[in-house]
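1. Generate coordinates for the sequence data below:
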Amino acid sequence: MILELADLQIQPGRQAEFDAAIEHGLRTVISKAKGFSGAKVQKGIESPERYLLMIQWATLENHTVDFRESPAFGEWRAIVGPFFARPPVVEHFGLLTTVE
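-> Predicted coordinates for the structure are as follows:
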């Protein structure tokens, strides 16, 4: 399992619009992608224009190749891209350990 972590900074004052857009994009585009297995969005408290998008993929290639090189990526960016104040910072992580 691979975790994609995207640090998103949106334009000030557009949080309500973005909240609806990112949920719509996740449900209608991302959730249908090959290898997708779940997503969460965390919204900044001290920095309300900052969001952390966490998407779980079966493999790194499911995100970097299957999704990013598909028409679905353009659909996703058309939904959420207009809100970005700067390009997202995206990194991938593999699980080290779990404590519950």
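
2. use CA for all of it now, contacts and neighbours both
-> Fine.

3. can you tell me which helix in the protein is longest?
-> helix 15-28 (DSSP state H).

4. That one: which residues count as buried?
-> Buried residues in helix 15-28, counted by 16 or more other Cα atoms under 10 Å: 15, 18, 21-23, 25-26.

5. Check stretch 55-63 too.
-> Quick answer for stretch 55-63 (16+ other Cα under 10 Å): 55-57, 59-60, 62-63.

6. In strands, which of those fall?
-> Judged by DSSP state E, the buried residues of stretch 55-63 include 55-57 as members of strands.

7. one more, for comparison:
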Amino acid sequence: MILEVAILNVKKVLSEDFENNFKKAENIISSMNGYISHQLKKCLEQEDKYILLVNWETIDDHEIGFRKSDEYQEWKSLLHHFYEPFPTVEHYK
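-> Coordinates of the predicted model:
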């Protein structure tokens, strides 16, 4: 199992909109091959900061199966415009 970790810094005052869009986007990611589970947690110290943890069966399920899919384009349109700066994504085993 691979853990994808992304620190998400959301543009000021857009957290509520981000959370609403994430509710739609999580249906996309949870339908992907190799997806196991995910958690989105809001930071207590910094109002517009989140951590996204996604468990995948393999790194290829994330990097190829998800990121190169048509579904990823929908995920991207729902969420990517909220980030500043764009998050670094890392994988752990």
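
8. TM-score them against each other, please.
-> Taking TM-score structural alignment, normalised by the length of structure 2 as the basis, the two superposed chains have a TM-score of 0.95; 93 aligned residues with a Cα RMSD of 0.8 Å.

9. Out of the buried residues of helix 15-28 of structure 1, flag the one nearest to P48 of structure 1.
-> Nearest to P48 of structure 1 out of these is Q15 (Cα to Cα; 7.5 Å).

10. coming back round to it: now the longest helix of structure 1: how far from the chain's centre is it?
-> Chain-centre distance of helix 15-28 of structure 1: 10 Å, with Cα atoms, centre = their mean, to the nearest Å.

11. tell me which strands and helices whatever helix or strand comes next after that helix is in contact with?
-> Sequence order places strand 36-43 as the next helix or strand after helix 15-28 of structure 1, per DSSP states H and E. For strand 36-43 of structure 1, the packing partners by 3 or more Cα pairs under 8 Å, 6 or more residues apart in numbering; DSSP states H and E come out as strand 50-57.

12. And the contacts of the strand it packs on?
-> 1-10, 35-44, 63 (Cα atoms under 8 Å, 6 or more residues apart in numbering).

13. tilt between it and helix 15-28?
-> 0 degrees (axes from the mean of the first three to the mean of the last three Cα atoms, to 10 degrees).

14. mean offset of strand 50-57 of structure 1 relative to structure 2 (after superposition)
-> Superposed on structure 2, strand 50-57 of structure 1 shows a mean distance to its aligned partners of 0.5 Å (mean Cα distance after the TM-score superposition for structure 1).
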